[in-house]
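Asker: I would like the atomic coordinates for the input below:
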Amino acid sequence: MNDDDIAPKLRTPAVSPPKPLPHPQDPVEQEFWQRCQGGTLHFQRCGECRTWRHLPRYMCARCGSPSFAWEPSSGRGRLFSWTVTHQALHPAFAADVPYVAAVVELDEGVRMATRLTGADPATLALDMPVALAFETIGDGFRLPVFTPAAGA
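Answerer: Here you go, the predicted model:
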């Protein structure tokens, strides 16, 4: 079988392109990613009602206040939902399949779409404890991901 017999999406590229990086246009989203580059995960917290929020935004969804501060996350949470991806939708991820695309609910109460690394997909379970890690992609860009917590 040669490459002509394999569907283009299933072909492994000879040279893998770099993984795409976030390119936020909004300053509040840019600040989220800049804080990640320091190796810590921060979320906005309302200055009025103290509600945590993610995705970053200019007004609190609970009380409507524009007041907020960036506060560090504990980096701990639980697996809320996941899917095992067996087909790379971008050639840069071909070497990673299968991988786990997940939604993690952090101790702060926010939910975050992410990748779960270092886990056997057959062992995943709802509410499995997870911990923050950072994966370096591109030219030193730090992407927040999660791994099973010790003892999980």
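
Asker: rest of the way, CA atoms for contacts and neighbours
Answerer: Noted.

Asker: for the protein, what spans make up the strands?
Answerer: 42-46, 52-53, 68-72, 76-85, 99-106, 111-116, 129-137, 141-148 (DSSP state E).

Asker: And this one, please, so the two structures can be compared:
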Amino acid sequence: MTSTTSDTPEPLRPQAGPVPHASSHLSVPFWRGCQAGELRYQRCGDCGRANFPPTEQCRQCLSAELRWERSGGLGDIYSWTVVHRPVTAEFRPPYAPAIVTLDEGYQMLTNVVGVAPEDLAVGMRVRAQFHAAGPDVTLPYFTGAP
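Answerer: Below you'll find the predicted structure:
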């Protein structure tokens, strides 16, 4: 346990660690959406299911009829943890990786920031925000939603 000089825990913050990149043509619309301040995901034109991360075929029915849609950016925490001992020095602890279930029906692995670690909970409402992590990369993260 680490002691602090304050009784008020510091809210979690965006990280400046390793930056992902659009390694596949399939993910380019997602990353462009992040740069525009919006979450984008695929939806199947045949079965209607949300599809994320992007693929060439629907995970549910294997249709290739996938179209990009914009998410409202609201969801619930499905699962989370607080990391106090990162595996790389590029990440400053504590930070909270989480799986968020978006209202559109897909899940996303992300970070939750702006919330004290002890206030995180399964089912907590969160909303997407964006952090410019580099000249060509904007990362989504989530904060508490009203």
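
Asker: Ser79 of structure 2 matches what in structure 1?
Answerer: Counting by TM-score structural alignment, Ser79 of structure 2 lines up with Ser81 in structure 1.

Asker: burial measure for its match, as a count.
Answerer: 15 (other CA atoms under 10 Å).

Asker: try Arg35 of structure 1
Answerer: For Arg35 of structure 1, the neighbour count with other CA under 10 Å is 16.

Asker: One more: the one 4 residues further on?
Answerer: With neighbours defined by other CA under 10 Å, the count for Gly39 of structure 1 comes to 14.

Asker: ok, for Leu120 of structure 2, nearest residue in space, not its chain neighbours?
Answerer: Counting by CA to CA, 6 or more residues apart in numbering, the nearest residue to Leu120 of structure 2 once its immediate chain neighbours are dropped is Trp80, at 7.9 Å.

Asker: Contact partners for that neighbour?
Answerer: Each residue near Trp80 of structure 2 by CA atoms under 8 Å, 6 or more residues apart in numbering is listed here: 96-99, 120-122.

Asker: sorry, back to before: out of the strands of structure 1, nearest to Lys19 of structure 1?
Answerer: With CA to CA as the measure, strand 129-137 is the member of these nearest Lys19 of structure 1 (6.6 Å).

Asker: Name the surrounding residues that touch the closest one.
Answerer: Against strand 129-137 of structure 1 from outside (CA under 8 Å, 6+ apart): 18-19, 39, 75-79, 104, 142-149, 152.
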